[in-house]
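Undergrad: Everything below, folded, please.
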Amino acid sequence: MSWLPGVDDDDEYEEWDESAARVRPNPKANRPRTKRRPEHEDAVVGRVLTVDRGRYGLLVHEGEPEEREVTATRARELRTQSIVTGDRVDVVGDTSGDEGSLSRIVRIRERTTLLRRSADDTDEVERIVVANADQLMIVVAAANPEPRPRLVDRYLVAAYDAGIAPLLVVTKTDLADPAPFLRNFAGLDLPVVTSAKGEAPLDALAPLLDGRTTVAVGHSGVGKSTLVNALVPSAGRATGRVNEVTGRGRHTSSSTVSYRVPSGGWIIDTPGIRSFGLGHVDRDSILRGFPDLAAIAEDCPRGCTHLADAPDCALDEAAERGELDEVGRLRLDSLRRLLATLAG
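TA: Purely as a prediction, here's the structure:
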């Protein structure tokens, strides 16, 4: 009896062989794997405005008549890369911005700056706060909550490390005189804007923001989101009050969002924080923020910490020779305070 179906033993047939079997081709299964990726020459450039659980709010065709906001996800090849507010990205797919549409981020463009922080000073794993900002607006309150000079020092360290220009805004000056607090930074080339409670210094702030991408940081309850709402009336950022018992503000902003300022420029509002780790920063990054002192420090012995107890520090020798004027001595004090902050 034949083992081929439909063929009797008496029929003549050729001996069956596996090589004679016809295999239906599967183009996907048989396609050789490659690491080459599409060039995406049709991609459009987008600015990341928001990041929310794997979805990215983008502004595409910025400054053009067809400018619009779209929602995007990331391409598979970017799954190990962080995409943050302020990033410039290349986008493909449905960029119509219609309800329910979804585009895809396929490339992250080169970043000019990165504002980073770590969980604490012992953690060297950096967390990117925003990308491509060129100004850091540090918001503090003269009172309620009390200003924290050492937290401001940490913001300044992060700004100098990132190559971002710092700007200090002091709110609620009707509750306390900000002068004693500001003396901590007298030696720094630090622009300062002040405002009373319930007032927004728009006339003073607007020119400083125009043409720049500014990231706003500050302790909870200092009035940062109130400032953002005054600068961008359509922002609608939640605001809160300070606990009368603890003196602490309550977190009201839970996400980092970028807004276009009607008078010019961009402002990125960040959630209020109570700590700012510097585990990723090195000493040379701080010194670069003080170019006049860095030139003197070139004569320091190798490994010099530039702190007050550092042996044979050229900065001390310059001060003893009278080469530093009053402002120079104040700047030296500020530099050493920042370095001491970094050293823990």
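
Undergrad: okay, CA-based contacts and neighbour counts for the rest of this
TA: Noted.

Undergrad: how about the strands in the chain?
TA: With strands called from DSSP state E, the chain shows them at 44-52, 55-60, 68-74, 88-93, 103-108, 114-117, 127-131, 135-141, 165-171, 192-194, 213-218, 257-260, 266-269.

Undergrad: what's next to the last one, contact-wise?
TA: The list of residues contacting strand 266-269 from outside it, by C-alpha atoms under 8 Å, 6 or more residues apart in numbering, reads 85-86, 209-217, 224-225, 228, 256-261.

Undergrad: Can I get the buried part of these as one ChimeraX selection?
TA: For the buried members of the contacts of strand 266-269, the matching ChimeraX selection, counting by 16 or more other C-alpha atoms under 10 Å, is:
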select :85,86,209,210,212,213,214,215,216,217,224,225,228,256,257,258,259,260,261
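
Undergrad: ok, and the closest non-adjacent residue to V215?
TA: I268 (4.5 Å; C-alpha to C-alpha, 6 or more residues apart in numbering).

Undergrad: ok, that neighbour to R288 distance?
TA: With the distance defined as C-alpha to C-alpha, to the nearest Å, I268 ends up 25 Å from R288.

Undergrad: In terms of neighbours, single out the busier of these two.
TA: Using other C-alpha atoms under 10 Å, the more surrounded residue of I268 and R288 is I268, with 24 against 15.

Undergrad: and the gap between the residue nearest to V215 and R212?
TA: Taking C-alpha to C-alpha, one finds I268 at 11 Å from R212.

Undergrad: I'd like the structure of this one too, to check against the first:
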Amino acid sequence: MSVARRRELDEDDVRSRANPRGTRPRSKQRPAHEDATDGMVIAVDRGRFLVLARDPAGREVEATAMRARELGRRGIVVGDRVGVVGTVSGDPDALVRIVRIDERDTVLRRTADDNDPNERVIVANATQLVIVSALADPEPSLGLIDRCLVAALTAGIEPVLCLTKADLAAPDAVLERYAALSVPAVVTQRGGSLDELSALLRDNVSVLVGHSGVGKSTLINALVPSALRATGSVSAIGKGRHTSSSAVALRLPDDAGWVIDTPGVRSFGLAHVDADDLLWAFPDLEDGATQCLPGCEHGPDEPGCHLDAWVAEGHSTPARLAAFRQLLVSR
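TA: So this is what the prediction gives:
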């Protein structure tokens, strides 16, 4: 039916379906839920959510929650700040409903590969992305590090590089590769001190990302001794140990911040990131890029690119431009 035809119809033209049961017509007005209790999603598992909230006595408890129907298909992820209704008691048999998802400060997302149009949100409201890479066993994946750096920088999340297993290989070459980005880096080894890493995590919501086997769970167990992170089949919601098959948020001792452990990743697609997104993370190059020809991809041999001249004029450094182009190619 054309738009013009639809506009000709009035109420008498619309046939109402009889309601033999006598029930009230469904209202479009949604409940306000002004009495909803604030909480934070700390684990997600097969349509159920573990929410940290406060009970009527003000005690912090973990409540199992379901998504309210009025939220539709809106995604809920670890780190989301939400509102819940129901009995917040900490009773393992109690079930509450998530009725509100607060606006997110940051969103860390990836795609399955660079040609996948479907973005997947990993966590919400993280302030730091800790990129965990082993120096040996397995060998460092520089491509994954590059991609995680792009994802963090374009999302407004501070990246941190954590190089593990320094007792097996020296970190110098990897550190030198990323020196121009001025990314904080910490090097750890088996049985060594984690004081430097703890200092970087303090007062932050930090999400740890890396390949399987790089030592993320080992770090988590050392930072949060009660976490008992391990690879297995136990659900992230329920009794027993948390597993590395799903993301989970864990509070650091002495309320010093949060760490979010994630499953080991095989790939980190960046189909949602383009050159302009990445330039946002390089303000010293961004103004120079405005003088490039339209459609410029900012490559080193591109005739319309003004970035080399911009650096020659002293607005940035060759190392920064090289780092930008390195990340640009890796996305």
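
Undergrad: Would you mind reporting the TM-score between them?
TA: Once superposed, chain against chain, the TM-score is 0.86 (TM-score structural alignment, normalised by the length of the second structure); 301 aligned residues with a C-alpha RMSD of 1.9 Å.

Undergrad: thinking again about what came up before, and the aligned partner of the residue nearest to V215 of the first structure in the second structure, how far from Q29 of the second structure?
TA: I268 of the first structure maps onto I260 in the second structure when the alignment is built from TM-score structural alignment. The gap separating I260 of the second structure from Q29 of the second structure is 36 Å, by C-alpha to C-alpha.

Undergrad: try S141 of the second structure
TA: Computed as C-alpha to C-alpha, the S141 of the second structure to Q29 of the second structure distance reads 51 Å.

Undergrad: More neighbours: the two, which one.
TA: Higher neighbour count among S141 of the second structure and Q29: S141, with 14 against 6, using other C-alpha under 10 Å.

Undergrad: surely that one meets V132?
TA: No. In this structure, S141 of the second structure is not within contact of V132 by C-alpha atoms under 8 Å, at 10.0 Å.

Undergrad: Show me where the first structure has its helices.
TA: Taking DSSP state H, the helices of the first structure run over residues 27-30, 149-162, 179-182, 202-209, 224-231, 283-287, 291-297, 314-320, 326-343.

Undergrad: what range in the second structure does the second one sit on?
TA: Meaning helix 149-162 of the first structure. Taking TM-score structural alignment, helix 149-162 of the first structure hits residues 142-155 over in the second structure.

Undergrad: quick one: the matching stretch to chain centroid distance?
TA: Remark: stretch 142-155 of the second structure is offset 12 Å from the chain centroid, using C-alpha atoms, centre = their mean, to the nearest Å.

Undergrad: Over to stretch 326-344 of the first structure?
TA: Put simply, stretch 326-344 of the first structure sits 25 Å off its chain's centre (C-alpha atoms, centre = their mean).

Undergrad: in it, what counts as buried?
TA: 328-339, 341-342.

Undergrad: Stretch 127-147 of the first structure now?
TA: Neighbour counts using 16+ other C-alpha under 10 Å place 129-145, 147 of stretch 127-147 of the first structure among the buried residues.

Undergrad: count of residues packed around S234 of the first structure?
TA: Neighbours of S234 of the first structure under the rule other C-alpha under 10 Å: 13.

Undergrad: That one -> the second structure?
TA: Aligned counterpart of S234 of the first structure in the second structure: S226 (TM-score structural alignment).

Undergrad: And T194 of the first structure, by the same measure?
TA: So, by TM-score structural alignment, T194 of the first structure is matched to V187.

Undergrad: so how far is A53 of the second structure from that match?
TA: 35 Å.

Undergrad: and if you look at G304 of the second structure?
TA: From G304 of the second structure to A53 of the second structure the distance is 55 Å (C-alpha to C-alpha).

Undergrad: Translate R117 of the first structure into the numbering of the second structure.
TA: Counting by TM-score structural alignment, R117 of the first structure corresponds to R110 in the second structure.

Undergrad: just L330 of the first structure next, same as before
TA: For L330 of the first structure, the aligned residue in the second structure is A319 (criterion: TM-score structural alignment).

Undergrad: Return the distance of that match relative to S182 of the second structure.
TA: Distance, A319 of the second structure to S182 of the second structure, using C-alpha to C-alpha: 11 Å.

Undergrad: One more: E196 of the second structure?
TA: For E196 of the second structure, the distance to S182 of the second structure (C-alpha to C-alpha) stands at 17 Å.

Undergrad: Equivalent analysis for L197 of the second structure, please.
TA: From L197 of the second structure across to S182 of the second structure, the span is 16 Å (C-alpha to C-alpha).

Undergrad: now do D114 of the second structure
TA: D114 of the second structure sits 26 Å away from S182 of the second structure, going by C-alpha to C-alpha.

Undergrad: Repeat that for L201 of the second structure.
TA: According to C-alpha to C-alpha, L201 of the second structure and S182 of the second structure sit 17 Å apart.

Undergrad: Could you do V96 of the second structure as well?
TA: Distance of V96 of the second structure to S182 of the second structure, computed by C-alpha to C-alpha: 44 Å.

Undergrad: same thing with V259 of the second structure?
TA: V259 of the second structure sits at a distance of 22 Å from S182 of the second structure (criterion: C-alpha to C-alpha).

Undergrad: Tell me who's in contact with the spatially most central residue of the first structure.
TA: Centroid-nearest residue in the first structure, with C-alpha atoms, centre = their mean: V130, separated by 1.4 Å. Applying C-alpha under 8 Å, 6+ apart, one finds that V130 of the first structure lies in contact with 84-87, 114-116, 215.

Undergrad: Dump those residues into a markdown table; add distance to A29 of the first structure as well.
TA: A markdown table is the format used below for those (distance: C-alpha to C-alpha, whole Å):
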| residue | distance to A29 of the first structure |
| --- | --- |
| V84 | 36 |
| T85 | 39 |
| G86 | 40 |
| D87 | 37 |
| L114 | 42 |
| L115 | 45 |
| R116 | 44 |
| V215 | 49 |
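
Undergrad: ok so, going back, looking at G304 and A53 of the second structure, which one has more neighbours?
TA: Comparing G304 of the second structure with A53 by other C-alpha under 10 Å, the one with more neighbours is A53, at 23 against 15.

Undergrad: which residue lines up with that one in the first structure?
TA: With TM-score structural alignment as the criterion, A53 of the second structure matches V60.

Undergrad: Assess the claim that its match and A72 are in contact.
TA: No. With contact defined as C-alpha under 8 Å, V60 of the first structure does not reach A72; the gap is 11.0 Å.

Undergrad: any idea how far S234 of the first structure is from Y259 of the first structure?
TA: According to C-alpha to C-alpha, S234 of the first structure and Y259 of the first structure sit 9 Å apart.

Undergrad: swap in A230 of the first structure?
TA: Distance, A230 of the first structure to Y259 of the first structure, by C-alpha to C-alpha: 12 Å.
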